[in-house]
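A.B. asks: For reference, the sequence and a predicted model appear below.
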Amino acid sequence: MAKSGPIVIVVFPGVEPLDVAGPAAVFARARALCPDAPDMIFASPEGGTVRADGGLSFADTAALSSLTGPFDLILIAGGTEQGLIAAIHGQLSAWLRQAAPSARRVGSVCGGAFVLARAGLLATRRATTHWSATARLQAMYPDTIVEPDAIFTIDGPVCTSAGVTSGIDLALALVEADHGSQVAANIARQLVVFLRRPGGQSQFSEALRAQAKGGSLLAAALDEIQSHPAHDLCVARLASLCAMSPRTFTRRFTLEIGSPPAAFVATARLDHAKRLLLTTHMPVASIAYASGYGSAEAMNHVFRNRLGVAPSDLRHRLQSAQAPAAD
């Protein structure tokens, strides 16, 4: 890939440090592995030292006014609500509106999506942000197609990612698109992260909800459901793992998790199958067995009832939706 200018990561007072450091670590390693990878610049509205949320600071940032295109990527980080409001109503949105046409890509991490939207860059495009702010983004910018559960989105030259660490996932996806899967895999191994969480994966999974709600008495059952969806997950067996009677287990599970055990198992198996469809090349029949359905026909029936689509069609849709558009 020929260079098209530097990557510009934009910070501002109150910026979230991980929104900056995560993608920067990916891009820095790409530069070390690939001589044609773009350089990286840290910029801010005024330049100089910028104090981030949590007491950290970014020193020697370039003033936005000093930058001239073309740019490979302009990436707007997220931050505190006060910091984002100041950035949106300050010169950042105006600068971004002018600079975006000279950038090969424009993107955001977390609340940085509001800056993109303010600059008019998300109109009619798919986008996401931190799960706690997706409803607000949709309400404020109704012409944006907000995907509230996505880890990241790539819609043509505009990309957005959800909260904090999802900036790493987006950066890995962009590196993979530009330099190949092997380079992205090497970087992921160096950073000890998952290669790569797919853009269509849920921000706030059923497993995370369960971990947040469930007490230690249910830990064995929750771990078995999430780790071994193909095992026998009947109530009697799950209850025995928690040293409870089936009746007590069902009552406690429903109260703490918010759904009966059978419904939770069904959702966990569906999530597991969706994840395998998107992240592997396994045949549908193999995914069905690995996810606890017993047969491809049984999984097909569940997918059509729950999602209105066959597993193979969903795989095609999800892979097409997360693939970066060609330049």
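C.D. replies: Noted; the coordinates are in hand.

A.B. asks: can we go C-alpha only for contacts and neighbour counts from here?
C.D. replies: Fine.

A.B. asks: residues contacting Val8?
C.D. replies: Going by C-alpha atoms under 8 Å, 6 or more residues apart in numbering, Val8 touches Met40, Ile41, Phe42, Ala43, Phe71, Asp72, Leu73, Ile74, Leu75.

A.B. asks: what's the farthest-apart pair in those?
C.D. replies: Largest separation among the contacts of Val8 by C-alpha to C-alpha: Ala43 and Asp72, giving 14.3 Å.

A.B. asks: Which stretches in the stretch 101-250 of the chain count as strands?
C.D. replies: With DSSP state E, counting those that start in this stretch, the ranges of strands along the stretch 101-250 of the chain come out as 103-109, 126-127, 145-146, 152-155, 158-161.

A.B. asks: Could you identify which of these is most buried?
C.D. replies: strand 158-161 (a mean of 28; mean count of other C-alpha atoms under 10 Å).

A.B. asks: what's it in contact with?
C.D. replies: 105-110, 113, 121-122, 125, 127-130, 150-154, 167, 170.

A.B. asks: and what of stretch 52-61?
C.D. replies: Residues from elsewhere that reach stretch 52-61, judged by C-alpha under 8 Å, 6+ apart: 12-17, 41-44, 47-51, 79-80.

A.B. asks: Give me the distance between the two termini of it.
C.D. replies: 12 Å (C-alpha to C-alpha, to the nearest Å).

A.B. asks: would a markdown table of the strands of the stretch 101-250 of the chain with distance to Ala266 be doable?
C.D. replies: Output for those, formatted as a markdown table (distance: least, C-alpha to C-alpha, whole Å):
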| stretch | distance to Ala266 |
| --- | --- |
| strand 103-109 | 32 |
| strand 126-127 | 29 |
| strand 145-146 | 27 |
| strand 152-155 | 26 |
| strand 158-161 | 28 |
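
A.B. asks: ok, structure two:
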Amino acid sequence: MTVLAFPGVRLLDVTGPIEVFTTANEFGARYRVRIVSEDGAEVITSAGTRLGADLSVTEVSEPSDVLVIPGGANWETLIKDDALLDVIRRLNEKSRCTASVCTGSFLLAAAGLLNGRRAATHWRHSQQLASRFPSVRVRPDAIFVRDGQMLTSAGVSAGIDLSLSLVEEHYGAEVARSVAKDMVVFMQRPGGQSQFSVHSQVSHVHHEMLRGLLDAVATNPGANHTVAAMARRAGISIRHVTRLFHEEVGTTPARYVEQVRLEAAQMLLETGDDPLPVVARRTGFGSPESLRRAFVRHLGVTPGAFRATFRTTGAGAKGPVATTSS
């Protein structure tokens, strides 16, 4: 089992899978865990801790049952690192299966290893994975996805879920169950990533076609999601789409789309510096004025006030945190 480490890697993305596989050894498994860095040197993780490597990429000669590609907060920079992407391709060629954790899926996609495949990533980043790599079939609600020899998982702790599934595949359910009990984690986590997003407001959807429409909205809120467009994609009538939303989602298509877009806009305002026109365009509101109206109607604040309030806790401020309206 090989884990790739690089500067800025997320610590739990590395240690979570390692803990699963080494704990499995206590119950009869025979994993040999190796941390590999490009040059064999230690790296500094996103947490600021030092992480040692066992060997360099050039020293990897034996095939590995599992290659783990962790993620990092600076994934937008990492996917432009041609040397790192080449390292991933070389390691993948020597591995029986390759698994990513969280934003590690962006690295696999940038390396061309997810073309035409289904994949998962953290729900906050699923829209960006789908838009940057349109050949990847993103599953925004999945905890982890397997497509051939490639496995991808959602945010950080989902790497533990994925690793447990591999232990079960290699050594059976009893060993995986023992590891889960020892680590006090779910053998199989209930629910998908929907429990962390606006999908949590939607009861279980039985109609597969409707689930596809909901996933399309979550994956790319900025796309055309009028009821007419949804009906065309599904190959059914507008009346049928409207009826399914009422029966299984409990709201209209337009209200559901607005809820998803609102959540996407909140995420961008909390985590990014894009100006409001860009946020409005990316999330499907079209204009800052439409974005403003939706925020005031649902949240009682303007987008500018929301950003000023939720980008900081206000700790250390000498006076009240100022808000702006825009």
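C.D. replies: Done, it's in. Since the model is a prediction, treat every value here as computed from it, not as a measurement.

A.B. asks: Could you tell me the TM-score of the two chains?
C.D. replies: The TM-score (TM-score structural alignment, normalised by the length of structure 2) is 0.60; 214 aligned residues with a C-alpha RMSD of 2.9 Å.

A.B. asks: what would the contacts of Val8 of structure 1 look like in JSON lines with neighbour count, secondary structure and distance to Arg252 of structure 1?
C.D. replies: JSON lines is the format used below for the contacts of Val8 of structure 1 (neighbours: other C-alpha atoms under 10 Å; DSSP: H, G, I helix; E, B strand; the rest coil; distance: C-alpha to C-alpha, whole Å):
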{"residue": "Met40", "neighbour count": "18", "secondary structure": "strand", "distance to Arg252 of structure 1": "52"}
{"residue": "Ile41", "neighbour count": "15", "secondary structure": "strand", "distance to Arg252 of structure 1": "53"}
{"residue": "Phe42", "neighbour count": "21", "secondary structure": "strand", "distance to Arg252 of structure 1": "51"}
{"residue": "Ala43", "neighbour count": "27", "secondary structure": "strand", "distance to Arg252 of structure 1": "52"}
{"residue": "Phe71", "neighbour count": "24", "secondary structure": "strand", "distance to Arg252 of structure 1": "55"}
{"residue": "Asp72", "neighbour count": "21", "secondary structure": "strand", "distance to Arg252 of structure 1": "53"}
{"residue": "Leu73", "neighbour count": "25", "secondary structure": "strand", "distance to Arg252 of structure 1": "50"}
{"residue": "Ile74", "neighbour count": "24", "secondary structure": "strand", "distance to Arg252 of structure 1": "49"}
{"residue": "Leu75", "neighbour count": "28", "secondary structure": "strand", "distance to Arg252 of structure 1": "46"}
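
A.B. asks: Make JSON lines out of those residues and add distance to Thr144 of structure 1.
C.D. replies: As requested, the contacts of Val8 of structure 1 are exported to JSON lines (distance: C-alpha to C-alpha, whole Å):
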{"residue": "Met40", "distance to Thr144 of structure 1": "29"}
{"residue": "Ile41", "distance to Thr144 of structure 1": "28"}
{"residue": "Phe42", "distance to Thr144 of structure 1": "28"}
{"residue": "Ala43", "distance to Thr144 of structure 1": "26"}
{"residue": "Phe71", "distance to Thr144 of structure 1": "24"}
{"residue": "Asp72", "distance to Thr144 of structure 1": "24"}
{"residue": "Leu73", "distance to Thr144 of structure 1": "21"}
{"residue": "Ile74", "distance to Thr144 of structure 1": "19"}
{"residue": "Leu75", "distance to Thr144 of structure 1": "18"}
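
A.B. asks: residues in contact with the aligned partner of Val33 of structure 2 in structure 1?
C.D. replies: For Val33 of structure 2, the aligned position in structure 1 is occupied by Met40, per TM-score structural alignment. Residues in contact with Met40 of structure 1 (C-alpha under 8 Å, 6+ apart) are Pro6, Ile7, Val8, Ile9, Ala24, Phe27, Ala28.

A.B. asks: center of structure 1 - which residue?
C.D. replies: The centroid of structure 1 falls nearest to Ile151 when counting by C-alpha atoms, centre = their mean (1.8 Å).
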